[in-house]
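1. Give the three-dimensional model of this entry:
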Amino acid sequence: MSATRVCALSELEQDTARRVEVDGVPMAVVLDGNGEVHAIGDTCTHGDISLSEGFVEGDTLECWAHGSAFSLSTGRPLNLPAYEPVPVYAVTIDGDDVLIDPAVRKEVN
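-> Below you'll find the model as predicted:
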């Protein structure tokens, strides 16, 4: 697979999640307060809830339904009830284009 354009960088609102789908893979794309773009799996691991409808604060995206917050950098849940991480995808910025390849997961330490 190759990276797919999901949106323009200029279309992203700071500290707001946007749902995109690439090759059937739902993702939440976030432009954080530091200007970094993140892409994580859009489905909360606690319930079948879209994370892109949640709340962004700093480096976290919080599920609106049950309150689990996930790190935008690692995908790890930071509190219960979720205990499984969501995938984190590598993002490439090419000019004003935001590109994501769902087959390439970001290396997380």
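2. Every contact and neighbour count from this point should use C-alpha atoms.
-> Will do.
3. Which parts of the chain are strands?
-> Remark: strands assigned in the chain by DSSP state E are 4-8, 17-22, 25-31, 37-41, 55-57, 60-62, 69-71, 88-94, 97-105.
4. packing partners for the third one?
-> Contacts of strand 25-31 with other secondary structure elements, assessed using 3 or more C-alpha pairs under 8 Å, 6 or more residues apart in numbering; DSSP states H and E, are made with strand 17-22, strand 37-41.
5. any idea which of the ones you listed is most buried?
-> By mean neighbour count, with neighbours taken as mean count of other C-alpha atoms under 10 Å, strand 37-41 ranks first of those at a mean of 26.
6. what packs against that strand?
-> strand 25-31, strand 88-94.
7. Return the most buried member of the ones you listed.
-> strand 25-31 (a mean of 23).
8. How about residue 57, nearest residue that isn't a chain neighbour?
-> residue 15 (6.7 Å; C-alpha to C-alpha, 6 or more residues apart in numbering).
9. To compare against the first, here's the next sequence to fold:
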Amino acid sequence: MSKGIRVAALDDIPEGEGIAVGKELTGTGDGIALLRDTDGSVWALDDTCTHEDASLADGWVEDGFVECPLHASRFCLKNGEVQGLPATKSTCPHRVEVRDGEVYLFPGEAP
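-> Alright, predicted model coming up:
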């Protein structure tokens, strides 16, 4: 079993915000947004909104959802399901773990 990729310190991700991790590091087709909810939990979704070319890491994170900064599409942090138009396609979630204040990403693995 993979130990994951260390991608950030927990303190690098403010609550209610996100940071982008490049596809060069993750080996995925898209970058991955690490998103920290207002309860302190950390989630990972493909970074590019499925509606238009905008970074979800630049969106607003609150109460289990991220809102795209471009047209306000909403996605569930737990499973990537689209929850608000104009997007109609869900995004891909990835498993993350926080260990000793460090965030580890498991690209391609479901949460």
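10. looking at the first structure, which residue ends up farthest from its center?
-> What lies farthest from the middle of the first structure is residue 95; by C-alpha atoms, centre = their mean that is 20.2 Å.
11. what lines up against that one once you look at the second structure?
-> In the second structure, the residue matched to residue 95 of the first structure (TM-score structural alignment) is residue 100.
12. Residue 62 of the first structure now?
-> Aligned partner of residue 62 of the first structure by TM-score structural alignment: residue 67.
13. Surely its match touches residue 54?
-> No. With contacts counted by C-alpha atoms under 8 Å, residue 67 of the second structure stays clear of residue 54, the gap being 10.8 Å.
14. Looking only at neighbour counts, state which of the two leads.
-> Ranked by neighbour count (other C-alpha atoms under 10 Å), residue 67 of the second structure and residue 54 place residue 67 first, with 22 against 16.
15. one step back: take the helices and strands packed on strand 25-31 of the first structure and lay them out in JSON lines including distance to residue 72 of the first structure.
-> Output for those, formatted as JSON lines (distance: least, C-alpha to C-alpha, whole Å):
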{"stretch": "strand 17-22", "distance to residue 72 of the first structure": "11"}
{"stretch": "strand 37-41", "distance to residue 72 of the first structure": "6"}
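16. so who does the residue opposite residue 109 of the second structure in the first structure once aligned touch?
-> By TM-score structural alignment, residue 109 of the second structure lines up with residue 104 in the first structure. By C-alpha atoms under 8 Å, 6 or more residues apart in numbering, residue 104 of the first structure lies in contact with 89-90.
17. From residue 74 of the second structure, how far off is the closest residue to residue 28 of the second structure other than its chain neighbours?
-> Leaving aside its sequence neighbours, residue 28 of the second structure sits nearest to residue 107 (C-alpha to C-alpha, 6+ apart; 7.0 Å). Distance from residue 107 of the second structure to residue 74 of the second structure, counting by C-alpha to C-alpha, to the nearest Å: 21 Å.
18. Which one's more surrounded, the two?
-> Taking neighbours as other C-alpha under 10 Å, residue 107 of the second structure and residue 74 compare with residue 74 leading, 27 against 23.
19. Now do the same for residue 46 of the second structure: its match in the first structure.
-> Checking TM-score structural alignment: residue 46 of the second structure goes with residue 41.
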